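In: give me a model of this one.
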Amino acid sequence: MPHAELILTGGPVFTGTGEPLNDTAVLVSGGRITGLVPAAEAQEHAGPDTRVVDLQGALLSPAFQDAHMHPMGAGVEMLQCDLSGAGSAEETLELIAAYARAYPEREWILGGGWSMEHFPGGTPTRQLLDELLGERPVILTNRDHHGAWASTEAMRRAGVDASTQDPADGRIEREAGGFPAGTFHEGAEHLFPGVRPGISDDFALAGLHAAQEALLAQGITGWQDAWVGVGMSGISDIDAIYRRAAAEGSLKVHVRGALWWERDRGMEQVEEMIARRASAAQHAPNYVPGTVKIMVDGVAENHTAAMLTPYHDHSGHATQNAGLTFVESALLKEAVTALDAAGFQVHFHALGDRAVRESLDALEAARAANGPSANRHHLAHLQMVDEADSARFAELGAAANIQALWACHEEQLDVLTLPFLRDGAEARHYPFGELRDRGARLVAGSDWPVSTADPLQALHIAVNRTAPGREDTPLGGEAQRLTVAEFMAAYTSGSAWINHRDDETGSLAAGYLADLAVISPNPFALPAEELHTARVASTWIQGECVYDAAEAASGAAVTTADGAT
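Out: Predicted coordinates:
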């Protein structure tokens, strides 16, 4: 019997579903798991060159996979004016000023990550930037990437003024005289491409590398990029950067790319996407653009999420605004039917209950035309789902792609969203438990950089439906809580399934790749209110340690799977 190259023992083992196994050791050779054996027998599989890792009670889990994120844009913003760490409007302005001082040679101030709840009405003004930076042009995307904040000089250069009309898919906040106030929602944030500096391919690649290292430190070894197209953070072609990274060997993880459906174009995109997918298959085995992302609606905090009932005004009266749908219903059905027939997975941004319904209607039309498929379509975000639609996920084979970190009371929800929705809307928010009970397959993602990519912070809220340290009532009620096992499964075997990687990742079983995360303390043993204290202690790709928290804290270099340091 050949000896194992690596043995991990001394802690519970989560295999990707159910409760962890105790008294179990995991054997690894050639980058793959060769067996799970009783811990007492582990030494029988050790040779003189075997590395034995004592987990010291930590949980061994399949590495996490994120089913919806934007890591290249996140990485670029990390290298620009990064406002994601600000806790107030004052801190946001301090970070902008510090960045401007640090990079006087950069004509434009670009970046993002500001939070709507830090500014009255969620809409910061141009004057704040003008007073801080004078005539230096500034464009800063907000944290959810559904709006931007611009200075007067940026508007002047773009020719944006009181005469500029709102685009069909967006809205400009305006001052009393009609001049843009400084905040541009949805499609209105794209009024600046003619003057805003682009991102070089080298800078975009550096952003991808920065994001990859940040994600490995959180136990994430694979993801679905939910915007592979033009425009995210000014990147010209995200698909091309992934291909370059894969060809150079610097892409350590596996990525499923969701090709961006351009909402101002039509069915001609299908053939273009087929060609792009075929081209990538020849050159980048760990990058597969086999998905198409369709943004059906906006977000609730700026009243562009598509709802079945209109938003209320500040006085609580119903308005004529029920949000925006970016792809007309008939075209959505036609596009989804054609993409399904072509073997694409469709990834819907569906946040409001009307957007959810129209997405499910499109999948129903595709199934009627094509029959059941193995394409594994999924709807992401699901802030509101009408009760009549919950059972349709299982009926149509559609997965629920959940961003659990949002499923709690917090300022943006309580101040900018709930007061403007219909009575009883709070009970329909992020109905994870209901979807589970009605047979929907749950997969998990973060939408980073909209919020942290850390799966363990999301775990805390999925289980508690409250943020750490807060005593709010659980958002949506107790019935919407998930168990630790259910959420861990969604972020491992569930997301591996949605990424078409479940044949060799997402589970701990013989023959699977040894893509692993070690988590301490063991979240299965923690009280629910302490789940947020769990951290990733180490991350492994094919049996090689690519992140070690203890070494990172000491400043020691970690040798990665490709031999770099």
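In: all contacts plus neighbour counts: C-alpha atoms, from now on.
Out: OK.
In: show me what contacts residue 415?
Out: residue 117 (CA atoms under 8 Å, 6 or more residues apart in numbering).
In: does residue 130 count as helix, strand or coil?
Out: Following DSSP: H, G, I helix; E, B strand; the rest coil, we place residue 130 in the helix state.
In: skipping adjacent residues, who's closest to it in space?
Out: Once flanking residues are discounted, residue 130 sits nearest to residue 151: 6.0 Å by CA to CA, 6 or more residues apart in numbering.
In: report how many residues lie close to that neighbour.
Out: Residue crowding around residue 151 was assessed by other CA atoms under 10 Å; the count is 27.
In: measure it to residue 184 for me?
Out: Distance from residue 151 to residue 184, counting by CA to CA, to the nearest Å: 11 Å.
In: enumerate every residue touching the residue nearest to residue 130.
Out: Taking CA under 8 Å, 6+ apart, we find residue 151 in contact with 126, 127, 129, 130, 136, 137, 138, 139, 182.
In: look up how far residue 138 lies from the second one.
Out: Going from residue 127 to residue 138 by CA to CA gives 12 Å.
In: between those two, who's got more neighbours?
Out: A direct count of neighbours by other CA under 10 Å for residue 127 and residue 138 places residue 138 higher, at 24 against 15.
In: I figured the more buried one was touching residue 109, is that so?
Out: Yes. Assessed by CA atoms under 8 Å, residue 138 is found in contact with residue 109 at 4.7 Å.
In: sorry, back to before: identify the farthest-apart pair in the contacts of residue 151.
Out: Farthest-apart pair in these is 136 and 182; separation 14.4 Å (CA to CA).
In: neighbour-wise, which of these two wins?
Out: Neighbour comparison, residue 136 and residue 182: the larger count goes to residue 182, with 24 against 17 (by other CA under 10 Å).
In: looking at this, the more buried one is in a strand?
Out: Yes. The assignment for residue 182 by three-state DSSP puts it in a strand.
In: pipe the contacts of residue 151 into CSV and attach distance to residue 272 per row.
Out: As requested, the contacts of residue 151 are arranged in CSV below (distance: CA to CA, whole Å):
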residue, distance to residue 272
126, 39
127, 43
129, 41
130, 43
136, 39
137, 36
138, 34
139, 31
182, 36
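In: for the comparison step, fold the sequence that follows:
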Amino acid sequence: MIKQLFFSLGIAILFCSCTSKGTVKADLIITNANIWTGNLDAPKAEAMAIKADTLMAVGSLDEILKFKGEFTEVQDVQGKFITPGFIDAHVHLLMGGNSLLSVQLRDASSKQEFIERIASFSKSINPGQWIVEGNWDQTLWGGELPNKVWIDKFTGSNPVAIYRMDGHMILANSAALKIAGIDKNSPDVENGEIVKNLDGTPTGILKSEAMYLVLNKIPKLSTAEKKMQSVPLKIT
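Out: Now for the predicted structure:
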């Protein structure tokens, strides 16, 4: 009986304390923000309230101002983008954006599909523009490594340097090999291989350090192009 009395009294005191003090007030309120919440039902918000090291609430300005107290600091971030902290599990953000803007080969399951996707993508870009990324996997069509002759007639003046999915091998077309000065007389590089046919002509497959004979010839991206890479990733 006594225990029940003290328990009831404690609940009453707690209730009175909460109602008298009202809502816990934030130390910091951030307004006028472009907040990505990660919640598919409400992916964006404009304000957030923080108490010590705890995020109290995210929502509209009216919702968040309820947490404003006498000593709350309010910061207008003027539309800046805010996202939950990234845990970098070996992520290359710009490379990822570039990959999404380029030809998609990750699930190409046959030689013909591989060729058709490259041919179709080549028609959608400007002459002379590089075709990169790709992320193909030859094991999906039986294991035969792709060859430049598969794609040369479809890519024309567009240099090609498309990665295998593991990033340790690329396929270059004849246009890219010419830019890099690679021919049947080119020796292998240290820790790399220029794969060649029986007659000594390059197949277009470059492994490990040999990849950079071509990759280093790709023009550097302009600031505008780097911004374009961020669009598929929703980073602004």
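In: sorry, back to before: what's the match for the residue nearest to residue 130 of structure 1 in structure 2?
Out: Residue 151 of structure 1 maps onto residue 173 in structure 2, with residues paired by TM-score structural alignment.
In: quick one: the helix ranked longest in structure 1 aligns where in structure 2?
Out: The longest helix of structure 1 (DSSP state H) is helix 353-370. Mapped onto structure 2 using TM-score structural alignment, helix 353-370 of structure 1 spans no residues at all.
In: next, the buried residues of that helix.
Out: 353-367 (16 or more other CA atoms under 10 Å).
In: next one: stretch 161-174 of structure 1
Out: Using 16+ other CA under 10 Å as the test for burial, stretch 161-174 of structure 1 gives 169, 170, 171, 172, 173, 174.
In: ok, now stretch 94-104 of structure 2?
Out: The neighbour-count check on stretch 94-104 of structure 2 (16+ other CA under 10 Å) flags 96, 97, 98, 99, 100, 101, 102, 103, 104 as buried.
In: that stretch maps to which residues in structure 1?
Out: Residue span in structure 1 matched to stretch 94-104 of structure 2, by TM-score structural alignment: 72-82.
In: one more: stretch 189-208 of structure 2?
Out: Residues 167-186 of structure 1 are matched to stretch 189-208 of structure 2 when aligned by TM-score structural alignment.
In: residue 226 of structure 2 corresponds to which position in structure 1?
Out: Under the alignment (TM-score structural alignment), residue 226 of structure 2 maps onto residue 204.
In: burial check on that match, number of neighbours?
Out: Neighbourhood size, residue 204 of structure 1 [other CA under 10 Å]: 25.
In: my guess is it contacts residue 72. True?
Out: Yes. Contact criterion CA under 8 Å: residue 204 of structure 1 and residue 72 qualify, at 6.8 Å.
In: show me where structure 2 has helices.
Out: Going by DSSP H, structure 2 shows helices at 2-21, 61-64, 93-101, 111-123, 148-155, 174-180, 212-215, 223-230.
In: of all those, which one comes closest to residue 168 of structure 2?
Out: Nearest of these (CA to CA): helix 212-215, 10.5 Å.
In: how far away is residue 214 of structure 2 from residue 87 of structure 2?
Out: With the distance defined as CA to CA, residue 214 of structure 2 ends up 32 Å from residue 87 of structure 2.
In: the two: who's more crowded?
Out: The residue with more neighbours, out of residue 214 of structure 2 and residue 87, is residue 214; 22 against 7, by other CA under 10 Å.
In: neighbours of the spatially closest residue to that one that is not a sequence neighbour, how many?
Out: Among residues not flanking residue 214 of structure 2 along the chain, residue 180 sits closest, at 5.3 Å (CA to CA, 6+ apart). Neighbourhood size, residue 180 of structure 2 [other CA under 10 Å]: 17.
In: do you know how far residue 180 of structure 2 is from residue 167 of structure 2?
Out: In terms of CA to CA, residue 180 of structure 2 sits 19 Å off from residue 167 of structure 2.
In: quick check: buried residues in stretch 208-218 of structure 1?
Out: Going by neighbour count (16+ other CA under 10 Å), the buried part of stretch 208-218 of structure 1 is 208, 209, 210, 211, 212, 214, 215, 216, 217, 218.
In: give me the contact list for the match of stretch 189-208 of structure 2.
Out: Stretch 167-186 of structure 1 is contacted from outside by 123-127, 146-152, 160-163, 166, 187-189, 298, 302, 324, 326, using CA under 8 Å, 6+ apart.
In: do that again at 7 Å, thanks
Out: Residues outside stretch 167-186 of structure 1 that contact it (CA atoms under 7 Å, 6 or more residues apart in numbering): 123-126, 146-151, 161-162, 166, 187-188, 326.
In: now, of these, which are buried?
Out: Among the contacts of stretch 167-186 of structure 1, the ones that count as buried by 16+ other CA under 10 Å are 123-126, 146-151, 187-188, 326.
In: before we move on, back to that, so which of the contacts of residue 151 of structure 1 persist in structure 2?
Out: Compared against structure 2 with both residues aligned by TM-score structural alignment, their matches' CA atoms under 8 Å, the contacts of residue 151 of structure 1 retain 126, 127, 129, 130, 137, 138, 139, 182.
In: right, and the first one touches residue 152 too?
Out: Yes. Look at residue 126 of structure 1 against residue 152 with CA atoms under 7 Å: they come within range, at 5.9 Å.
In: stretch 14-27 of structure 2: how far from the chain's middle?
Out: Computed by CA atoms, centre = their mean, to the nearest Å, the chain-centroid distance of stretch 14-27 of structure 2 equals 43 Å.
In: residue 158 of structure 1 reaches residue 197, doesn't it?
Out: No. At 11.8 Å, residue 158 of structure 1 and residue 197 do not qualify as touching, with contact defined as CA under 7 Å.
In: and the gap between residue 88 of structure 2 and residue 203 of structure 2?
Out: Applying CA to CA, the value for residue 88 of structure 2 to residue 203 of structure 2 is 36 Å.
In: between these two, who's got more neighbours?
Out: Applying other CA under 10 Å to residue 88 of structure 2 and residue 203 shows that residue 203 carries more neighbours, namely 24 against 8.
In: burial measure for residue 164 of structure 2, as a count.
Out: Using other CA under 10 Å, residue 164 of structure 2 is surrounded by 22 other residues.
In: now for the aligned partner of it in structure 1: which residues touch it?
Out: Counting by TM-score structural alignment, residue 164 of structure 2 corresponds to residue 142 in structure 1. By CA under 7 Å, 6+ apart, the contact list for residue 142 of structure 1 reads 112, 113, 114, 115, 148.
In: and for residue 217 of structure 2?
Out: residue 180.
In: go again with 8 Å.
Out: Contact analysis of residue 217 of structure 2 by CA under 8 Å, 6+ apart lists 179, 180.
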